[in-house]
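Q: sequence and predicted structure, then a few things I'm wondering about:
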Amino acid sequence: MQKQSSSYSRKQNHNQQSQDNLTESNISPLNSQNKDLSNTKKSSTTTTSQQTSNDSMLYETKRISLRLCYIFRRSSVTNDILVLSSSSSSSSSSTTTTTTTPITAPSTSTTNGSILDIVLPYAQTCYSVRFVDDMHARKWFHIIHSKISRCLLEILPEIEEYFYVARHANEVKALGWLTEQVNNDETTSLTKSWKPVFLVLTDAEICFLCCAPVSRQTCREPDLVYSILSTRLVQSSRDQINDGDVSLLSLRVGTKFGVVSHTFRVETKADLNYWTKAISQCLQSAVVRIKEVVFPCKWNNRTCKLFLHYEHGFTLYSDPTDSVTSAGNATSTGNVRLLWQQPFEKLRSSADDNEHLLTLDFHGEEGVVELDFGTSPKPFVFHLHAFLSAKAARIGLVG
């Protein structure tokens, strides 16, 4: 058993019994060091009293609450690295991250077992358990994973209250730990680095937290926040290197700087179904609820506002502050003028340069329309995809 830590050790109550706690033996806290159960020093061969033996066993027993913890399985056929968060207590800007050691199989053996990493809620400390083979590791993984999932359901109302107060979220649609693939100094062509990320999907946003939502402050200041309408769920794929149920889930986000991609590792098929269904349903519900979004842009060198409506499609209005006079029209200063309107059904195609220009090709008189957004038009493109997906789902074209 190993422990990677960048912070603390806690006093444990050995008399309290709970089925949501995990008891582990032969563990003593270490700071920024690894301790492997297989490397524990052998006890002396000299005869000792029974009382001394019992005291030693009691001292080396660690009880871990599984509340808001995360479990990660490293197979013997991969060299995955788990990257932990920097210590939040450090005042220095140059903090270091703690990483787990990849499994390295000796030349005399074709397998070196599997390791289960149990990450504590602040994602700064983890306990690692090495098993003799993948079968036992997989069995214990599912036992611990199910208990962690049950604990998460029990405290869901508490987390929903945090997000309602901190971010005015009406409802938490999905939440839980995933690991995101990251670039790390220890990453090579034969290894992958994964960082635990706690995702919270609300009715309007998807929030990335570096640790579990243990307080309102954590919910108030997530690491990343994306509008659900700016996200797109890419079709999941199975991790070809890992065995078992491990899958890869990609999330693409349209921002004013372009497209941002996040690749997550999902440990079980049930978790994969949970996240794909939750994101898809939340996206459709958000479109129906919001109905309309507005994007400032320029058309024919005049400042405009492009309205994207769930029912009416595209509508372009002149900006009341614009003083440009179009051919044959009076100056529109102080007035809002309808420039053109097109339903979704007339859109044949769209294209953009990922910098500032977007082209919409409509059937009929309007033809090709070129819009200048000033920044990357990807936010509009992703919103358009969300609206079209919601309309397709409404008429039964998608599940």
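A: Here it is on my side, so go on.

Q: going forward, measure contacts between C-alpha atoms and count neighbours the same way
A: Noted.

Q: burial measure for Ser114, as a count.
A: 23 (other Cα atoms under 10 Å).

Q: kindly apply the preceding question to Val132 instead.
A: With other Cα under 10 Å as criterion, Val132 counts 12.

Q: surely it touches Ser114?
A: Yes: in this structure, Val132 is within contact of Ser114 by Cα atoms under 8 Å, at 7.0 Å.

Q: mind jotting down where the helices sit in the stretch 51-200 of the chain?
A: 134-154, 156-167 (DSSP state H, counting those that start in this stretch).

Q: ok, and here's another one to check against it:
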Amino acid sequence: MEEVKSGMVTLNDGKTRPQPIKLQLSSDTLTLLKEELVPVYQEENANELINKVREVVIQKHEKSGLGISLKGGAENRLPVLVSKLVTGQAAALTGGLYVGDAILKVNGEPCDRATHDEVVNLLKSAGSEVTLVVKHFKPAAIFLNKDQPTGNNNNSPMEEDSSQFPRLERQWSVYVSIPLLFAYLTRYCPGTDKLRANAFEVVSVDGASTGVIHCDDSHSLADWIRAITNNISSLLTQMIKMSNRLLIPEEQILYMSWTQERVSPARHWQAWKPKFVALKGADVCLFDMPPMQTRDWVRCDTVFKLYECMFKVLKDSELLDDRQHSCTIQTGTGEKFYLSTDSRSDLLHLEKAWYRCNHNSIVKLKSRTFGCTWRGRLSGLTLDLEAGFSLYDSETKSYKWVYKFSRLKGSSDDGKSKLKLHFSTETSGVEVREVECTNLQTLLFCIHAFLSAKLASVDPAFLTNY
């Protein structure tokens, strides 16, 4: 089941100092909320204030000024802004001006490109009635409110001691929102084998990132990782089910997930890059971007028949660096992919899916024949899920030998083309059959695939354990 969860964590986005944020997890989205000061205006004036250009008429008193202070100007690449309104004086008494208003015109004179001093002089010489055209500049209201306690503003000679501001409230606003479909979570620094301490990052399908999310302790970290990966997995499962409704049984998708592929430093400045793995029908597909449309499957450049590949979970002694939970996929054509998952459970899930997909594909395939030579004669070596091994002589058009899979006791090869198969006989002896096959590696991987499928057919517990 999908999880809904929220809590406080610390964010390091690499641009600013680490800051506290609220993390909210829904079934399909991870949202980061940041606390901000937001100006709040009277509801009846809000739309007029924020969305419209307004005209405000100020009646200047003879013995006092306008009661207004200004900041900004063209010299600062800013409009001239109202930074202070003196309570009880002319500008404040209009009720139509706010701190953060940008002055666009003074008595019809355009000010949008005027300097600070030019606008001040226009206001001084405006007479007893001043008509201002203004538009509210919301970010300025927050900035000027924060700036207010620091002391008097020396930019304007029309200063007074008090001011009036829109009411400010602390509110949680969305900092970043990550859709979880086709997203992935990682604890590693990008492109490396360096594991972060009590921290993780979630990356969306379009490459947007949460930044590095730090948790207070390992228990909190594990809880967040479990909840987020559970929701990502649930969304992928739903996507697989939806896609399979449109696919024939032989082309059903069994598995999809992100991994990390180790690449040659000579070809890539980082040792690891994201790789999306899918098992579909009898194919293993490797994508740089997930297949979100039907045509993406057709355009996939890296596709191999699963039964012509060898999947291997690596032991600690076989790892190339500090990344754990790694495996290799080796193809019969000689290509080798070194992949890593973020957790052991993810790796076991991939391994289980691989053997299930292999069993399903071999059951549908039933048999596979390889061209070879035996005793110098052109022949066909057939692997059959029911019959086992059989060799067919092309010249005599007859079978020279047949062995059940259960009678195979071992094999050896020269790494090039020669393969020796050791079979037990009814008299407890061993018969050795040597063949030559130009496609030796693919033949060996297919033998392994058929043996695994046969074992699963004979012993259903084999697949249950995977």
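A: Yes, it's here. Everything numeric here is computed off the predicted structure, so don't read it as measured data.

Q: please state their TM-score.
A: Put the two chains on top of each other and the TM-score (TM-score structural alignment, normalised by the length of structure 1) is 0.65; 312 aligned residues with a Cα RMSD of 3.9 Å.

Q: and the residue mapped onto Cys327 of structure 2 from structure 1, what element?
A: When structure 1 is aligned by TM-score structural alignment, the residue opposite Cys327 of structure 2 is Ser250. For Ser250 of structure 1, the host element (DSSP states H and E) is strand 247-255.

Q: tell me what that strand is packed against?
A: Counting contacts by 3 or more Cα pairs under 8 Å, 6 or more residues apart in numbering; DSSP states H and E, strand 247-255 of structure 1 packs against strand 231-238, strand 258-266, helix 269-290, helix 378-394.

Q: what's the mean deviation for the first one versus structure 2?
A: Comparing strand 231-238 of structure 1 with its match in structure 2 after superposition yields a mean distance of 4.4 Å (mean Cα distance after the TM-score superposition for structure 1).

Q: circling back to that earlier point, just checking, the match of Cys327 of structure 2 touches Gln235?
A: Yes: in this structure, Ser250 of structure 1 is within contact of Gln235 by Cα under 8 Å, at 7.1 Å.

Q: which one's more surrounded, the two?
A: Of the pair Ser250 of structure 1 and Gln235, Ser250 is the one with more neighbours under other Cα under 10 Å, namely 16 against 10.

Q: what residues does the spatially closest residue to the more buried one that is not a sequence neighbour make contact with?
A: Spatial nearest neighbour of Ser250 of structure 1, chain neighbours left out: Thr263 (4.4 Å); criterion: Cα to Cα, 6 or more residues apart in numbering. Counting by Cα atoms under 8 Å, 6 or more residues apart in numbering, Thr263 of structure 1 makes contact with Glu180, Gln181, Leu248, Leu249, Ser250, Leu251.

Q: which of those does structure 2 keep?
A: Retained in structure 2 (both residues aligned by TM-score structural alignment, their matches' Cα atoms under 8 Å) from the contacts of Thr263 of structure 1: Glu180, Gln181, Leu249, Ser250, Leu251.

Q: just curious, which of the residues you listed is nearest to Asp223 of structure 1?
A: Asp223 of structure 1 has its nearest neighbour among the kept ones among the contacts of Thr263 of structure 1 in Glu180, at 13.3 Å by Cα to Cα.

Q: if we can go back for a sec, and the kept ones among the contacts of Thr263 of structure 1, which are buried?
A: Glu180, Gln181, Leu249, Ser250 (16 or more other Cα atoms under 10 Å).
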